[in-house]
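Chemist: just coords:
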């Protein structure tokens, strides 16, 4: 079964809030999400093209594991926690399945 990814793209428009957002995500949200989802691993990125864009990516063993994580009660709680702490940060979510891996 191919790996599956859950990607959350957040837009932090207020540059003065980005450092606090980054610290909160690293200290609280990412560890909570990885544990709650049962993700294999996760990555976070800030865009160099648009400094307001933050991406978090969670890897799952397969599509079924991703579905269990994103359709369970923890997803609702994680969204509520995010909305409570960052009500002005908009997000989009995307689910991906690995089509091909090339290289080392």
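Modeler: Great, that's in hand. In this text the structure is predicted, and so the values were computed from the model without any measurement. Numbering: from 1, shown residues only.
Chemist: Please make it C-alpha for all contacts and neighbour counts, starting now.
Modeler: OK.
Chemist: contacting residues around the spatially most central residue of the chain?
Modeler: The chain has residue 56 as the residue nearest its centroid, 3.4 Å off, counting by C-alpha atoms, centre = their mean. By C-alpha atoms under 8 Å, 6 or more residues apart in numbering, the contact list for residue 56 reads 7, 8, 9, 42, 43, 44, 45.
Chemist: putting a second one here so we can go through both:
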């Protein structure tokens, strides 16, 4: 079963959301996918809370996910994110797909 790494960011300042969206799409997402070696990724903006952005990266197994999120490249992604978007809080989660219909 595939594993998913989920990063949730809250961009509270509405005036920053467009720039954040462009940066994530053009810079961060491609860099993260290359660093992680993930097979697929998705991005979402919440319709319930427009400040919530979520990125999901798919991995074939837990070992591949662990290598990606515990490696030096992940540390650099965090540093770059914090430099470009100081004060934007994030949470991270690891999920496993248990059913697909």
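Modeler: Thanks, I have it. Note that the coordinates shown come from a computational prediction; the quantities given were computed from them, not determined experimentally.
Chemist: And the TM-score between these chains?
Modeler: These two chains, once laid on top of each other, score a TM-score of 0.98 by TM-score structural alignment, normalised by the length of the second structure; 101 aligned residues with a C-alpha RMSD of 0.5 Å.
Chemist: Can you tell me which of the contacts of residue 56 of the first structure is closest to residue 98 of the first structure?
Modeler: residue 7 (12.9 Å; C-alpha to C-alpha).
Chemist: quick one, what contacts the closest one?
Modeler: With the criterion set at C-alpha under 8 Å, 6+ apart, residue 7 of the first structure makes contact with 55, 56, 57, 58, 93, 94, 95, 96.
Chemist: Name the SS class of the second one, please.
Modeler: It refers to residue 56 of the first structure. Under DSSP: H, G, I helix; E, B strand; the rest coil, residue 56 of the first structure falls in the strand class.
Chemist: who's in contact with the spatially closest residue to residue 46 of the second structure that is not a sequence neighbour?
Modeler: Among residues not flanking residue 46 of the second structure along the chain, residue 52 sits closest, at 5.4 Å (C-alpha to C-alpha, 6 or more residues apart in numbering). When contacts are counted by C-alpha under 8 Å, 6+ apart, residue 52 of the second structure touches 8, 9, 10, 11, 45, 46.
Chemist: Cool, thanks, talk later.
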